[in-house]
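Asks: Build me a structure from this.
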Amino acid sequence: MQQDPSQISSQKLLGLLRSLVAEVRPELDLEKITLESSFEKELGLDSLSRVELISRIERAFGLALPESTFVEAENGLDLLRVLTTLRPHLADLVSAAEARPRSETATLPERARTLVEMLEWHAGHHGERVHIQLYQDDGRGGTITYEQLKTGAQNFAGALQQLGLEKAQPVVIMLPTGADYFFTFFGILMAGGIPVPIYPPARPSQIEEHMRRHARILENCRAEILVTLEEGKRAAQLLKGLSPSLRQIVTAAELRLFTGRSTTVEIRPDDIAFLQYTSGSTGNPKGVMLTHANLLANIRAMGKAVDASPEDVFVSWLPLYHDMGLIGAWLGSLYYAALFVVMSPLSFLARPERWLRAITRHKGTLTASPNFGYEYCLHRLEDLALDGIDLGSLRAAFNGAEAVNPTTIERFAEHFARYGFDRRAMTPVYGLAESSVGVTFPLLGRGAVIERVERDTFMQRHEAVPAEAEEPHVLHFVSSGLPLTDHQIRVVDAAGHELPERREGRLEFRGPSATSGYYRDAEKTRRLFDGEWLDSGDLAYIAEGELYITGRIKDIIIRAGRNIYPDELEKAIGDIEGIRKGCVAIFGSGDPQTATERLIVLAETRSEEPQERRRLQQQVNALATDLIGTPPDEVLLAPPGSVLKTSSGKIRRSASRQMYEEGKIGQRGRALIWQIGGLLVSSLAVQRHRITELLKASVFALYSWSCFVLLVPFAWLGAVLMPNFRLRFKAIRTVAQLFARATRTPLKVVGSEHLRGIAGPCVIVVNHASYLDSFVLAAALPEPFRFVAKAEFSRRLITRLPLEKLQGEFVERFDTGKSVDDAARLLDALKGGSPLLFFAESTFTRIPGLQPFYMGAFKTAADAALPVVPVAVRGTRSILRDGSWFPHRGSITVTIGEMIDPAKIAQESGKESAWDIAVALRDRARGFILRHCGEPDLS
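Replies: Okay, here's the model as predicted:
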């Protein structure tokens, strides 16, 4: 029954609040509780308690609260404001509209090389087919077809390009699950940018920690644009203050208003498709670089393992800023033309039955969740909420992204069997961001395989010896299956030697899905690789070819020669009545007196009664002794919120250890005003640094232009008035070298001997990155040379006169045929004896990268049978980019290669055609320049 918002009773709401508090915090004085009492600080209500409170309020008032209420409401008054502004809403969550029918069968983009090509394939072949179903309880969630996704993304791409987005620039996405997220992600790709998904801030009490973590991400990727929603703009402004690179904050609604067309950008398989920042459970976030080729290889391999097809329906509540939700759920569904039914994580947390009801309504065949999601359904849902649930359509329920608990998967299979769940659908998998997402999958339809292993043998000798059926206190490990097609795994010891089966060691992997490293972090990238293999950071063993994960390397505690695995003990302690389930952290803390690790148990409890706390400590000690043979050195019982977690719900043991060692366990979080104040103070320091750097850069730019204005007239006069070519060139070189010294621009020249050793004329080919290139070459090259310049310079006296005196040659650009025709005229120019220098790209742009080479220089060299000398210029583009007159500090390197003899090419290859030889000259010269210019290949 729905209730008129005007009849919402504050006393009834207070009664519901006090009733819940009486259950979870019986020691509190209920009469002192008001609607102004803080849920977290005064009442100690954790996230699950708040979910239960909202659920009771919805049942009592017959209204459905927005998902945002779950994280935004800080006290009863916040809930009252939401309730009194709600319009009557369908509160019967059991009734459901029929799923929308799908259109014709689909074919797959088997030849697609990039994510954009994948989308364009589907839009071109079955554009009206529904791709995304946005789930709502009343069945009225919107849908997105492939054509709509493509059109919306193109619109967003044009808007981002209008904002100045250039190829290969990161763009941060801070959006919740919804249509705008999908349009923004592909819009960034189509504009040539690199999406960087981050999670929107949760409740205000945690905003400082979130903003500082996000600031570290922006500091690493140096994104200039952030896309968010209107409600997120205030938080984004705080982030902008902490991030010097961030210059624009734009909402998805503002991008949607753009009406122009986007410019097509060439996207290659080896381009970075997006940056997946790790959750940061063990340190600062690292940006995993994933290319289009990496992602498509992983999607195809996972699809093969589960026999994915367009007939599948993937139901997901997973966040789109994590690899499992983004790649495994969404992009995998996109490739295989499966219907993607999606809801926000908050929708699931507020009412987990939505996940199961979406599977029922849309006859979901595939779904996925961390172990937490399955456990959450077990202890959160009552049979009444599951009325009408039918999970019989599921053929694979993936369990990954965190440690898989054998007890959870057994209990889930048993409990939900009455709702049609087939235990063979439970599919534990293993993956990590460094391998896109997936590494190993079990055989389809087999169900979970759980091994029982002798505890003492494993902890002391690291051997996974199967235990007898009746043996007590064994370890349980879950198989994650076999490596995906074309992927490999191995287990190695501390020295890097591969171990035999059933021996525990460090897990390494390799394959086409593997990252090339971390974005702008060479040191962490170096530590990631062991030759061709990548270090997973996990401990594991292999049995009959299948992978069994045993723990994280950094989390293992070594005590008295035994390995202690926190995960198992944490779960066991979490089952003690009075300890908050999933809120236990076990870690080692160094003891400076004994030089050993102390075993610390940090467990959350709501109890403040001394006798009850002593009981809990005794139970923890007894349980630890029973499981690992030794009691912990310290059992620390702390209030809710003390155990730190990542955005994906993983225990942050390292961060919790740091809090413990700093004596901060149990301290209440600072009030929102103090958090914002701290962020503002930090942002002022960042802004001061930014302003200081801007002032220094402006002074340098002004000084550089002053030097240029003073010196260039001498160069111009020297080129025009000196009596012969060598003296004219010497005048230019002298001024160019003085300019480099005056601006303190380091100029390094490598390989000068390669040019000095050539007797007679030759063709010099150079990459072109900046207006500075001509001055740099004049200062760097040891011998005088003549320029081949674009014809536009001949139309102005101020440029034509010095170039003519320097025996420059003018050619038309942007016309390959014309460039080849000019070769005959340039042949005569070479008879003068001095080298002739070509900018082989003809022009330059702001975008870093080596463009295709024009044929004029190489046809000239082949026809004249003259050697080609490749020269790579590095650093000028970053000093002065195209379209900007603001020079920056930097260093320049000029690398001169060995001459490439066309006669030698003809002899080695047997080619006689001058054109074939010219092509070979081009390819060899371009290869050398590409290796030394420090920029990517744009051809």
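Asks: can we go C-alpha only for contacts and neighbour counts from here?
Replies: Fine.
Asks: If you count contacts, what does the longest helix anywhere in the chain end up packed against?
Replies: Longest helix in the chain by number of residues (criterion: DSSP state H): helix 672-721. Counting contacts by 3 or more Cα pairs under 8 Å, 6 or more residues apart in numbering; DSSP states H and E, helix 672-721 is packed against helix 207-221, helix 233-242, helix 725-742, helix 797-805.
Asks: could you give the angle of it to helix 207-221?
Replies: 20 degrees (axes from the mean of the first three to the mean of the last three Cα atoms, to 10 degrees).
Asks: Could you tell me the angle between helix 672-721 and helix 233-242?
Replies: Going by the same axes, to 10 degrees, helix 672-721 makes 50 degrees with helix 233-242.
Asks: Would you do the same for the sequence below? I want to compare the two.
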Amino acid sequence: MTVPNPAQEGADRLLELLRAFARESRLPEPPEGIGLDTRLESDLGLDSLSRSELIARVERGLGVRLSDQALTAATPADLLRMAEIGATQGDTRTAAAPIAADAGDLQAPAEARTLLETLDWYRRRAGERTHILYYDGDDGPHPIRYADLALGASRVAGRLTRAGIARGARVAVMLPTGPDYFFSFFGILAAGGVPVPIYPPARPQQIEDHLRRHARILDNAGTSFMITVPEARTIAKVMQVQVGALREVLTLEGIGTETPLDDWAVPDADDIAFLQYTSGSTGDPKGVTLSHADLLANIRAMGEAVAIRPDDVFVSWLPLYHDMGLIGAWLGSLYFGVPLVSMSPLAFLARPGRWLQAIHRHRGTLSAAPNFAYELCLTRISDAQLEGLDLSCWRRAFNGAEPVSAETLRRFTERFAACGLRENALAPVYGLAEAAVGLAFPPVERGPRVDCIDRVRFAGSGYALPVGCEDPDVMEVVACGRPLPGYRVRVVDGEGRELPERHEGLLQFQGPSATRGYYRNPQATARLIRDGWHETGDRAYLAGGDIHLSGRVKDLIIRGGRNIYPYEVEQALGELPGIRNGCVVAFAAADPRQGSERLVIVAETKEHDPGRRAALQQRARELATDVLGLPPDEIVLAPPRAVLKTSSGKLRRVDTRERYLAGKLFEGPPRPVWQLVRVGLSGLRQRLARLARDLPGRLYAYYAWALFYLLAPGFWIAGILAPTLKLRWSLARSGLRLLAGMTGMQLHVSGREHLEGLEHPFVLVANHQSYLDAAVLVLALDRPVSFVAKRELTANPIVGRYLARMGTLFVDRFDPQRGSSESAQLSAALERGAGLVLFPEGTFREQPGLLPFRMGAFAVAAQARVPLIPVAIHGTRARMPGDSFRPSPGKVDLFIGAPLIPQGGDWQTAVDLRESARAFIARQAGLKGG
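Replies: A predicted model of the protein is given here:
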């Protein structure tokens, strides 16, 4: 008698389901057949949508409920383990009460200047209110109050501070959607850092591409820390090999016992809030620099355009590494105090109905998604799932981040009208990271608007001639809204001349959240901003006040004197049976034999039968010719995963073209372990090359520090023993001149005449760029002065004792308006006739720009009625940046300004002194605030 083996029966049933699905979907079958170790992606070509359908069949066939992580399963064996867990646990879903939107009198914090001030405002006034209701993989709701978010952020900030984070340090956040992400983002800000959101690899097969692309981003950002999940440690360590600045990889294990950081950083409104790297970043990473002021300006403008209400509820599954999910959904909800119902993108992809069910359950009024998500709801949600679904509460369904399909808008409205969805709820919108997120929204309560134009006329002349929507040559263009309040747009030709309505050209914008540029990428920044206008990179025309997008500038194909836009033909071919929807790209490829460009279309298919492939290729050619009005030069039927996409699902046309030109479209990805090895070896080669390039600089640094340690003891002893301050000052200058001469540092001083005849007392203020600033000022001044320094320096007896002998005054903080004892100490020094030297920024950071000036120096000068001398230092940041303690030879310029004479002793006089000094320093040093 044979004893049944439940485990073997489950495996056999799973493989039977998978083989049936493969036959029905015409998937390629490996030579050895489909087994438990078959790779779902590289062997069978399953993408996210195919996995979603397979998971639904496995759940029905095995009577289990799989977790959302089944979407990332590498093999059937992984699915089998998840199925066994699902059979043991059963359905763990819990009913969730609707999240209550507070319709009270609590208004948005209009006075808040930064994101941290916004969070603190709600923590103090509404700490017990639910801010986020997060759904985990088991559909279990987890409420996060404002107080919880602040506490979690404080704990993350504490861990970062103890790890040695410096002000302005960039910290990568490679986490999935969840409480840890929310805590980490604000924890980095609270610790004085700058978040750099990046996405974790969705599947092992993507590791190599993921690491190569993100290593360039992290290197460009100068990222020093990364926060990730424990499972990603291996990936993060490989990144560490490739990114020289990456000091430490942190996880949030045990964060609940971490001591919170109570003393949060206090950034200025113009300080960088975070770096948003465009999802398609490859060889030329573009990190959009967004300040706190930028973000709040954009959020406030979007709130006005949406007519935000106290009873609104935002429902979102959008990833938090993307601007629409991070800013539009989360930070916008935070600022206006409306509840956010959040779930992970995996939860949506696994079961799209969850999105609409969450809107129904929590009476969601606002939600947003790219066009593909609305399509997914149309194809994956059954009629049975619509029973009892009430979407009458959904007043604004934003559609953006990728081209909006008029057909999708129509079908979605018609399908879900029976569920109470209003016809005017759908709202096509337009935005870009360079504007923070939003740029154009349709008027409140207006539904979608579609412009029907003559396709032939538009392709030939760029004029959008209106025609009837039944015209055979009609081209439908969705209106994407009007500029947000305070923003302007225009369409120009290639020479920058503004074009009239309905003439297509380059779309440009202006607005309060327009980025200052791309981080550490001056070349890309120069291309972005032209004559005060920001380029969007999109082609468009204006009609009736609305923006109508026609395509990306870089994707435009010019053939036979006609402008060809890939999107329309890609969408049309994606509807063909046998071609994978959303996996078609059209691009121009150089033809060296004819000296022209060829129009190439790459379409993914799972079809392997030669006869059916030939028929499919012919149908694709005929349809493409109908849409374009001319035949394509080549149609390539490629296997699944050949068409590359960004993390947000956008087509990577340029990268796919490079794969086509290199003849690699039909190559599958190697096993994950070999990807890691290959990337690791590549990173090791890069690190060795970097070490070779850095060797001269390192040798110079060793030489400079060796000289310093050789000279310093003698001059320190002499300074301690010298009987007078004048002699000690003279010895210090002699030692510094000797060190500067032997290390090749050149100091050029302008404006010495402003010090001639000037007697003590006076106050001198200078910008702070480096640890070299004090030494440069000592070299430039021919008289003893008293530096004002932080009291922490006295903890080192060698440093503290020497500075005290040099007349240094130690204070706890530099702002005497906040500390009467420090104010009295400085005033007493001035009464004794001392000359005081202060750095009103208080500290320095690696990136260029002036930090806010504290009022201490200016208030003391005004109260004592003594001259204030502004000094601009330029070059010390390049000689020894940040906390690197790695000097380099070169020139330093120092500009001494004319004394500013206080006209009174009040606060306004102090403010006037500060503004005049700041203006001089910014002008002479080539700096600006932020």
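Asks: quick one on the thing from earlier: would you mind putting the helices and strands packed on helix 672-721 of the first structure into TSV with mean neighbour count and distance to W885 of the first structure alongside?
Replies: Output for these, formatted as TSV (neighbours: other Cα atoms under 10 Å; distance: least, Cα to Cα, whole Å):
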stretch	mean neighbour count	distance to W885 of the first structure
helix 207-221	19	25
helix 233-242	20	26
helix 725-742	18	16
helix 797-805	16	19
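Asks: Quick check: which of those is nearest to Q667 of the first structure?
Replies: Each of these has some distance to Q667 of the first structure by Cα to Cα; the shortest is helix 207-221, at 14.6 Å.
Asks: Helix or strand next in line after that closest one, which one?
Replies: strand 225-228 (DSSP states H and E).
Asks: what does that next one contact?
Replies: For strand 225-228 of the first structure, the surrounding residues in contact (Cα atoms under 8 Å, 6 or more residues apart in numbering) are 165, 170-175, 184, 236, 246-252.
Asks: Grab the most central residue of the first structure for me.
Replies: Per Cα atoms, centre = their mean, the C-alpha nearest to the average position across the first structure is that of Q276, at 1.6 Å.
Asks: can I assume that one is in contact with G287?
Replies: Yes. Judged on Cα atoms under 8 Å, Q276 of the first structure makes contact with G287 at a distance of 5.5 Å.
Asks: Tell me roughly how far the longest helix of the first structure lies from the second structure on average.
Replies: Compared with the second structure after fitting, helix 672-721 of the first structure deviates on average by 4.2 Å (mean Cα distance after the TM-score superposition for the first structure).
Asks: residue farthest from the centroid of the first structure?
Replies: Most remote from the centre of the first structure, using Cα atoms, centre = their mean: P723, at 61.0 Å.
Asks: Surely A96 of the second structure is within a strand?
Replies: No. Applying DSSP: H, G, I helix; E, B strand; the rest coil, one finds A96 of the second structure to be coil, outside a strand.
Asks: could you pull out the strands for the stretch 451-600 of the second structure?
Replies: With DSSP state E, counting those that start in this stretch as the criterion, the stretch 451-600 of the second structure has strands at 474-478, 482-483, 488-492, 505-510, 529-530, 533-543, 546-552, 557-559, 562-564, 579-591, 596-605.
Asks: what's the closest of these to A859 of the second structure?
Replies: Nearest to A859 of the second structure, of those and by Cα to Cα, is strand 505-510 at 38.0 Å.
Asks: Touching, V341 of the second structure and T130? I think so.
Replies: No. The criterion here is Cα under 8 Å, and V341 of the second structure misses it with T130 at 10.1 Å.
Asks: Neighbour count: the two, which is higher?
Replies: Higher neighbour count among V341 of the second structure and T130: V341, with 29 against 22, using other Cα atoms under 10 Å.
Asks: Residues in contact with the helix or strand the more buried one falls within: which ones?
Replies: Assigned by DSSP H and E, V341 of the second structure falls within strand 340-343. Strand 340-343 of the second structure is contacted by residues 131-136, 177-178, 313-318, 329-330, 333, 358, 362 when judged by Cα under 8 Å, 6+ apart.
Asks: Superpose on the first structure and give me the mean offset of that strand.
Replies: Mean deviation for strand 340-343 of the second structure: 1.2 Å (mean Cα distance after the TM-score superposition for the first structure).
Asks: Which residue range of the first structure does that strand align onto?
Replies: Mapped onto the first structure using TM-score structural alignment, strand 340-343 of the second structure spans residues 340-343.
Asks: How far away from the center of its chain is the matching stretch?
Replies: The chain centre lies 21 Å from the centre of stretch 340-343 of the first structure; the measure is Cα atoms, centre = their mean, to the nearest Å.
Asks: likewise stretch 59-71 of the first structure?
Replies: That offset, for stretch 59-71 of the first structure, works out to 32 Å (Cα atoms, centre = their mean).
Asks: outside of that stretch, which residues touch it?
Replies: 1-3, 8, 50-51, 54, 57-58, 79, 82-83, 86, 88-91, 202-203, 346-347, 350.
Asks: still on that earlier bit, is the residue farthest from the centre of the first structure in a helix, a strand, or coil?
Replies: Assigned by three-state DSSP, the conformation of P723 of the first structure is coil.
Asks: part of a strand, is the residue nearest to the centre of the first structure?
Replies: Yes. Counting by three-state DSSP, Q276 of the first structure is found in a strand.
Asks: and it, what is it in contact with?
Replies: If a contact means Cα under 8 Å, 6+ apart, then Q276 of the first structure has 196-197, 286-290, 321-323, 433 as its contacts.
Asks: let's see 6 Å
Replies: By Cα atoms under 6 Å, 6 or more residues apart in numbering, the residues touching Q276 of the first structure are 287-288.
Asks: what's the distance between it and I217 of the first structure?
Replies: Separation of Q276 of the first structure from I217 of the first structure (Cα to Cα, to the nearest Å): 10 Å.
Asks: okay, and the common contacts of these two?
Replies: Overlap of the contact sets of Q276 of the first structure and I217 (by Cα under 6 Å, 6+ apart) is empty.
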